[in-house]
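Novice: Please find the sequence and the predicted model below.
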Amino acid sequence: MSVESFTSLGKKIYNMSNPREARRCAVFVARCWLNYGRMKKIDAFYQQNEMRRELAEIYPFVYEQPQRAFFYNKSNFAERMRLLQEHFTFLEQKIRPEVLLDIYRENDQILWENEHEGEPLRLVIYYEPGQRKEGLLSVILRLGEKPLYQMIFWIQKDPQGEWAAYIGAMQGPNMDNAKDVIKKITKQCHAYRTKNLILHATQEVVRNLGVKHLYAVTNYGYYANNHVRMDRKLKTDFSEFWQESGGTACGDERFYELPLVEYRKTMDEVPTRKRAVYRRRFALLDEIDQSIAEAIRKMRI
């Protein structure tokens, strides 16, 4: 790799008409030289086969992400480099190359679909470069073209050496009438909260891909502070939601471990007046689970 190749990569990654982005490009090139040996190893990984070469061509951010303080708090260059390589090693062993490349071309892979007030309501696997600070894949609940909730995650080996998915962030809706929309979708899902639905869908996706564990970044582990308001109160309390979802704190305070299968109440645990709602909810979840399993089966090698 040469200064020309580093500069060419930088121009693919950054918008050079934006002065801030142009400065980031210059920093990127400088960091490439400072980490020349590591950059050669990164490049060697993506040159090993045709699929990886094409992936690096359509998603050049694989060269940038190890250099920046992404994914989780206090991650280092070596950890981020390993994270990316293990993520793509796992996926290339599980998913057909044309499907994997299609995801990184920013094309939805539909997992389940329904309708809400004449608009398609879908769960999809999706990814775009704007999500690269928190992960390498997303499960998104979309209403039409608008994302309502999404889980951004990556896959790598955990400290015990087993394949695991790590949720780097959960993002909610960003629209003027978000509360009204979410209220209506929750009602349509039989009083099942949309953020619980997106976690449930993520659990089903990663489980069907064959991972053995699911972890999530805590408030302390989040890589940045944009989930904290100016008054230091949390916009999103990740840790509280992970606890509500059956998560347990890890020895590393940056992560919770979550169950791979959502706990489902028995009818004996549900008040009599709510049992009809729960039956409809469980029927919907069974439909979603079956659809996700079939979609992943079609994607797999």
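Specialist: That came through fine.
Novice: From now on I want contacts and neighbour counts done on CA atoms only, so please keep to that.
Specialist: Will do.
Novice: Show me the longest strand that occurs in the chain.
Specialist: Across the chain, the longest stretch assigned as strand under DSSP state E is strand 146-157.
Novice: For that strand, name the packing helices and strands.
Specialist: Packing partners of strand 146-157 (3 or more CA pairs under 8 Å, 6 or more residues apart in numbering; DSSP states H and E): helix 77-94, strand 137-143, strand 163-171, helix 194-209.
Novice: That one: which residues count as buried?
Specialist: By neighbour count on 16 or more other CA atoms under 10 Å, the buried set for strand 146-157 is 147-157.
Novice: Including distance to Ile296, could these go into JSON lines?
Specialist: Below are those laid out as JSON lines (distance: CA to CA, whole Å):
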{"residue": "Pro147", "distance to Ile296": "21"}
{"residue": "Leu148", "distance to Ile296": "22"}
{"residue": "Tyr149", "distance to Ile296": "20"}
{"residue": "Gln150", "distance to Ile296": "18"}
{"residue": "Met151", "distance to Ile296": "17"}
{"residue": "Ile152", "distance to Ile296": "17"}
{"residue": "Phe153", "distance to Ile296": "17"}
{"residue": "Trp154", "distance to Ile296": "16"}
{"residue": "Ile155", "distance to Ile296": "16"}
{"residue": "Gln156", "distance to Ile296": "19"}
{"residue": "Lys157", "distance to Ile296": "21"}
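Novice: Okay, one more to line up with it:
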Amino acid sequence: MGMVPDMAARLRRHLPVAPVHGWLASLRQRQDWPQAPRARLREAAKYLARALCLPLLHTRYLRFVQSEPRMRACRRRDPRLLERHLHRFVNDGWRRRDRLRALLAHYRFALAKLPAPLFDAIYVEGGVPLGLLALKDGSELVLSLRPSIDKGCEGELGIQLEEIGGRTLYRIVFTVIDDGRALAVGCLQGPGGDDAREVVRELTRQMHGLRPKQLMLSLACAFARHAGIGRVLGIANRAHPLSRRRAGSFQADYDAFWTEQHGVAEAGGDWFALPLDAPRKSEAEVPSQHRAAFRRREALRVAAERILTDALGRAAPHADSAPQLAPRGAAPLMPFLPQEPAWIP
């Protein structure tokens, strides 16, 4: 039972008094830890032991979180934010300091570039629907921005395609790294369950033959272009943080998809550099009998990208005052409050 006091004594030997207080404060309000006292004590001891491996950098990170009101609000919603860099995160080959740099880069980018109400809706309220995407049969899907999932290790911002009832069909998760110069995709995931293949097949049909995975990557690239981010990277199979832990059940073949999307392996094979604008056929290259479907596919992709970039370029509503989803047949964009764009790259 003396583990945490022992850790506190070690902290005082390694750090000045003020940082010690910051570290001890990071033990409070940890809803992500078990409620049982002994289990909480074990989690606290493990957290402090890991953090002591990079005491100065961790201290600076805690100061960053505490000094920014929006980051303090993020921390209240997601206490795991304080120690994401102490666990596997995005790239299995990263050291703790690499993970910490990535986290700092992402949140500095988000604070500087995202409209403040949109940042709050994502990271404080837990996500925001951006608009409705009309499908072939007249039904609609919701395009949303979501924060990292509970104890997530694949990235800090997710673009999701959801059914109006709430089921997530597809999501792409990424982190803005390298001081805002690169967007690193750590997850591209489709539906789960026994009917997953049938759901994907039907969704592709309803999207006029546009593969959902391609749409999600297009959205991530649209985000990067809109933000002035010059590079898009896709995580390789070998470097995915879950590939070794779930060796028997990890089924995603990222390498094959990135290669299909004209990605080029780099950084020793840990990443694939992807084109900001994916090569696409022109209408002239499509057989005449398929051109109508081609135009509908492109129109759907463009509509989805516009929903995303319009949201990034103007203030989003607070979650409590967000408009209700429009009925079928409504315009694909949700009625954001008319304001001047808060983010003009």
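Specialist: Everything's here; your move. Owing to the predicted nature of the structure, the values given are computational and were not obtained by experimental measurement.
Novice: which one in the second structure is aligned with Lys184 of the first structure?
Specialist: When the second structure is aligned by TM-score structural alignment, Lys184 of the first structure is paired with Glu202.
Novice: Look at the alignment partner in the first structure of Val286 of the second structure and say how many residues are nearby.
Specialist: In the first structure, the residue paired with Val286 of the second structure is Val270, using TM-score structural alignment. By the criterion of other CA atoms under 10 Å, Val270 of the first structure has 13 neighbours.
Novice: For Val270 of the first structure, which non-adjacent residue is closest in space?
Specialist: Leaving out its chain neighbours, the residue that sits closest to Val270 of the first structure by CA to CA, 6 or more residues apart in numbering is Tyr278, at 7.9 Å.
Novice: Please work out how many residues are found near the one you found.
Specialist: Close neighbours of Tyr278 of the first structure, defined as other CA under 10 Å, add up to 20.
Novice: Repeat that for His290 of the second structure.
Specialist: 10.
Novice: pretty sure it is in a helix, no?
Specialist: Yes. Judged by DSSP: H, G, I helix; E, B strand; the rest coil, His290 of the second structure forms part of a helix.
Novice: Contacts only, for it.
Specialist: Under the criterion of CA atoms under 8 Å, 6 or more residues apart in numbering, His290 of the second structure has no neighbours.
Novice: distance of it from Ser218 of the second structure?
Specialist: Between His290 of the second structure and Ser218 of the second structure the computed distance is 22 Å (CA to CA, to the nearest Å).
Novice: do the same with Arg146 of the second structure
Specialist: Distance from Arg146 of the second structure to Ser218 of the second structure, by CA to CA: 17 Å.
Novice: hmm, back to that, could the helices and strands packed on strand 146-157 of the first structure be laid out in TSV, adding mean neighbour count and distance to Ala30 of the first structure?
Specialist: Formatted as TSV, those follow (neighbours: other CA atoms under 10 Å; distance: least, CA to CA, whole Å):
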stretch	mean neighbour count	distance to Ala30 of the first structure
helix 77-94	17	15
strand 137-143	24	28
strand 163-171	24	27
helix 194-209	21	37
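Novice: got those as a markdown table, with distance to Ala295 of the first structure columns?
Specialist: Formatted as a markdown table, those follow (distance: least, CA to CA, whole Å):
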| stretch | distance to Ala295 of the first structure |
| --- | --- |
| helix 77-94 | 13 |
| strand 137-143 | 13 |
| strand 163-171 | 19 |
| helix 194-209 | 9 |
